[in-house]
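S.K.: this one's sequence-less:
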């Protein structure tokens, strides 16, 4: 890690339109949202209804349980997705961007000076939600693709031994193409998902038309209440499977920056939710039309049995395509979350490739991609089928939803300042639902729920260790820094000046960079123009051009420059320097040298800081971080690195 300036600073700039102020009509954006945003929740009918009956708690497929489950699914969608995310949380955007980290940055920025006692806890909650997301991004591709391929067994039971190999082959192919970008594939997402949603709607309508009463039974909340009154413990356990119907709800918020709140809301209310509920009701009506023995057999895979036998194989292929799209959305989300975490100072710098010249959000992070692929394949091999994976699925999702509600409570009281009589009932409903789902999923910890908790714990440890270690390292470096005014007075006249420009990158907006001191000590020269450069990653997604630069003339050819980027922007330093004026001639890379200080960390328990094992962990992360040269897009033949040692 180099002594570079990627420390986020708080900004008090006014809100501006983010990328969600998109070009294009509402209908076009709504179709695009169907393809990208709703892949995860859209594929849930493949396994969610099945798991409530054929999962680990084995419900009897009779009217009490079927109507109870259908009612729970409908009202879960209304409360969690429609009311909580679409109507409320998606209004809390950070210049158009959504997601736990964007919301965390918004709270820290907007809430500056108020409720400071909450800050540490809020940050930890936001970071833990991010950590849980990585567990979700591993399980989603595994369970989605595996559940779709398992549909082959409804075509021909002899396919069962080939399910796991076929699923692994599809997943390997999916992760392999990530490096090529999603622009071409993304153009196909919308149409494929439109066909998928229309297909599952038609399949559901066929059975609903034969039993229209199922609609009223589904919409009637008393059926859910009666389920709990007559079979309370099984109803509670069923919540752990019912929540699978709303997995992906958090993706609506996270992907808001790509499409905007209104197109996502329109797609959900007028197309996606009706399609999903028609399919769920169709599955219920189909099972109710059978005798108990047949129902218990069909309930093992009701989604595929909705189709006539001749159409079952095409449905398996279409469902597999839909699950690949759902997996693609989660993988892309993992890349975006990682980029935000890096820019906000919670992760070390990693190599990020931009796969599109037009869409800034299309990125590829090799380390994350291959790590996800390995973990997803291991999950498929270890759990073997989607029912076993379903036990691991709910923990990460319900945990993230609960944390979103906690962060929302801060927004309602501190930022939006809702009246107590409105905010408290709203939050009470959200917390009751979230806690019900989360506690039901805790019962699945021994059966696989331990996996996302383990992944979340590991990711949380890495994120917090990196953030704390950077703070300590920067603090130690500032302790030994020299005031820049004294340095200029003593060195500017005595040192030999050579032609050209020297850019010294530093995390601190004051003091003399270590690289400058070392360069003068060893080379005994100063360039005609010396630029002390700090790159500041702000806690807003995008920084307006009029706030991009802060330039201060220090005299004697010395300048201090702060370049600001948003946490969704690429930190391209040469491109930014080309737009800098009022400090001499325009920057030309062939006349500019970049000096970086590479720190070697000395872990020591002698000084107060972190536990020794965390210092060693931070040191390992430091050694494996991408160099500032690559991260800031500096020309390799114009970079000089000077080493130093830091003890924390």
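M.R.: Everything's here; your move. Owing to the predicted nature of the structure, the values given are computational and were not obtained by experimental measurement.
S.K.: use CA for all of it now, contacts and neighbours both
M.R.: OK.
S.K.: Mind jotting down where the strands sit in the stretch 351-500 of the chain?
M.R.: 353-354, 363-364, 496-505 (DSSP state E, counting those that start in this stretch).
S.K.: My error: substitute the stretch 501-648 of the chain in the last question.
M.R.: Under DSSP E, counting those that start in this stretch, the stretch 501-648 of the chain gives strands at 525-537, 549-555, 558-565, 592-602, 639-647.
S.K.: among those strands, which is the most enclosed?
M.R.: Per-stretch averages of neighbours, counted by mean count of other Cα atoms under 10 Å, single out strand 525-537 among the strands of the stretch 501-648 of the chain, with a mean of 23.
S.K.: which helices and strands does that strand pack with?
M.R.: If you count contacts as 3 or more Cα pairs under 8 Å, 6 or more residues apart in numbering; DSSP states H and E, strand 525-537 packs onto strand 496-505, strand 558-565.
S.K.: mind running it again at 10 Å?
M.R.: Packed against strand 525-537 by the contact rule (3 or more Cα pairs under 10 Å, 6 or more residues apart in numbering; DSSP states H and E) you find helix 312-343, helix 484-491, strand 496-505, helix 514-523, strand 549-555, strand 558-565, helix 573-577, strand 592-602.
S.K.: In TSV: those, plus distance to residue 207.
M.R.: Converted to TSV, these look like this (distance: least, Cα to Cα, whole Å):
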stretch	distance to residue 207
helix 312-343	16
helix 484-491	77
strand 496-505	66
helix 514-523	73
strand 549-555	63
strand 558-565	54
helix 573-577	60
strand 592-602	66
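S.K.: Presented hereafter is structure B, for comparison with structure A:
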């Protein structure tokens, strides 16, 4: 009796502990490396006329309350509950909001596209900044100051980043088990260093008083906004808390943050503040000016500095890996939701569906990362570029959350506004503070996000226009079926599957086949593949079938935006559909985009859409259809 009662609970506790450890390794890698540079960069914004005790406590208070309000309250306690069947992230929120508004609010898609575009701007900065800041720590190791010149630091950083991106095609399943333990050691180290130095200046605990943050902002004017923009570096990576919910679940992420990560980060920032207070007091006693420094690495004694740099480098590699895989997942979702053209996606693990590799995204990210490292050449110069993309994404997330609590959760609009407004005001303040740093480097994520937004907009508008033009020139499927029943062509054995985007009209491949081969299969399946606004669709509920007549069947396959598409397998679940004499052939239409004599799109947009369409992934591979069973027939669409 006791065994059956307690064993499941023990098993659940063990599974929860493993998921929490995994979340610590993947979800918190980005925000966990912020202590390397966040406090230093925030303090640097008020260092021109010397750093005072009040400024140290004010900056530290801003950092601590940013962690409390933005990460703990907004993301961990609130947004983690706004999930789409367990999945989180900006596109999952978009899908949930679009479902709640029945797809009638274009602003929902606009917000989702903006969030996705801004994420890619963030994705090239995180690896560059985090790895570069860790390698720069070698300069604090005794005996390395002269050796670690700027070219050496840049070369070592580039070598680490190239190696990291080069191994992506092999998958991360073999090393992912190390992420959790390494990050656990990292956070224990953060907490230990913090506690050690808090003892040197216990007054640093006064920073928990929010009045220090308020007084600092009130007394520094515009300069305070620059500091606020740098303070935001403490919460970069918070989006990962909801983006990775599908992998670990809400509870492990909440437990990991509340019981382990948040205390470790807070203790480390307090330790850095205490070290700065001690340094400021000593400089004041000696009558010398107090200079800002690399506070994180100075917390470690000289003998442990080198091991700390190695551990920090490992932590930044893990943080970079989390962003890279996040870019793959976001791209996969964007493709499924129709925001981007199909790209080649490779599964890197037979056991985990989420383990994917997208070659084009990988090498474009690496190119962007290396350009950033070579252009800015230091983590301090690059830090200004970091906040805009993240704050922009947070504003988008909050706006989508408002739509969800109002339309999906059924709150009154007054209650929804009252609840969401404080979060949105804080996000907008942080966004405004970071906008001030556009000239210093903030233009980088904005440029990347603008390019991605242009691609998304062009693809969505071009695809919608192409579908409309095809429909204008199309023939209703019922009319074709009736005409063929009156004048039947030669019938051949087997099943023909015609892939189309609109089952109401006869696919161009069907019409071309009739025109040139003058033959018809005994069973013809007019098939559309749709992506639902849910992450997963149960395999048994994916297929909808409607018979038109004895030779034609209309069918729709529904997939979640995180499902792996396998058309033959899912069609095979319908008994008797494909199991016929003569086998099954798949007919795929290849549309060539041409500029019409009376264009419906601007010339540049038609050219860009044609380029994206021409270079999208092979639909045969995308739908997982065996190549030896495919017949391709081409047609033209004039835009």
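M.R.: Yep, it's here. For clarity, every value in this text was computed on a predicted model and none was experimentally measured.
S.K.: Tabulate the strands of the stretch 501-648 of structure 1 (JSON lines), appending distance to residue 221 of structure 1.
M.R.: Formatted as JSON lines, the strands of the stretch 501-648 of structure 1 follow (distance: least, Cα to Cα, whole Å):
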{"stretch": "strand 525-537", "distance to residue 221 of structure 1": "48"}
{"stretch": "strand 549-555", "distance to residue 221 of structure 1": "57"}
{"stretch": "strand 558-565", "distance to residue 221 of structure 1": "49"}
{"stretch": "strand 592-602", "distance to residue 221 of structure 1": "60"}
{"stretch": "strand 639-647", "distance to residue 221 of structure 1": "61"}
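S.K.: picking that back up, among the strands of the stretch 351-500 of structure 1, which is the most enclosed?
M.R.: Of the strands of the stretch 351-500 of structure 1, the one with the most neighbours on average (mean count of other Cα under 10 Å) is strand 363-364, at a mean of 23.
S.K.: The corresponding residue of structure 2 for residue 462 of structure 1 - how many residues pack around it?
M.R.: The alignment partner of residue 462 of structure 1 in structure 2, by TM-score structural alignment, is residue 455. Look at residue 455 of structure 2: counted by other Cα atoms under 10 Å, it has 20 neighbours.
S.K.: what's the closest non-adjacent residue to residue 455 of structure 2?
M.R.: residue 340 (7.5 Å; Cα to Cα, 6 or more residues apart in numbering).
S.K.: ok, now residue 148 of structure 2?
M.R.: residue 139 (5.8 Å).
S.K.: residues contacting the one you found?
M.R.: Contacts for residue 139 of structure 2 were tallied using Cα atoms under 10 Å, 6 or more residues apart in numbering; they are 145, 146, 147, 148, 149, 150, 153, 294, 297, 305, 306, 309.
S.K.: To which residue of structure 1 is the last one aligned?
M.R.: Right, the one you point to is residue 309 of structure 2. With TM-score structural alignment as the criterion, residue 309 of structure 2 matches residue 316.
S.K.: repeat for the fifth one
M.R.: Here residue 149 of structure 2 is matched to residue 160 in structure 1, going by TM-score structural alignment.
S.K.: can I assume its match sits in a helix?
M.R.: Yes. According to DSSP: H, G, I helix; E, B strand; the rest coil, residue 160 of structure 1 belongs to a helix.
S.K.: still on that earlier bit, among the contacts of residue 139 of structure 2, who's most crowded?
M.R.: residue 297 (27 neighbours).
S.K.: Mind telling me what element that one is part of?
M.R.: Residue 297 of structure 2 belongs to helix 295-298 when elements are defined using DSSP states H and E.
S.K.: Does anything pack onto that helix? Which helices or strands?
M.R.: For helix 295-298 of structure 2, the packing partners by 3+ Cα pairs under 10 Å, 6+ apart are helix 38-44, helix 173-198, helix 262-285, helix 302-336.
S.K.: List the buried residues of that helix.
M.R.: By neighbour count on 16 or more other Cα atoms under 10 Å, the buried set for helix 295-298 of structure 2 is 295, 296, 297.
S.K.: whereabouts in structure 1 does it align?
M.R.: Using TM-score structural alignment, helix 295-298 of structure 2 pairs with 302-305 in structure 1.
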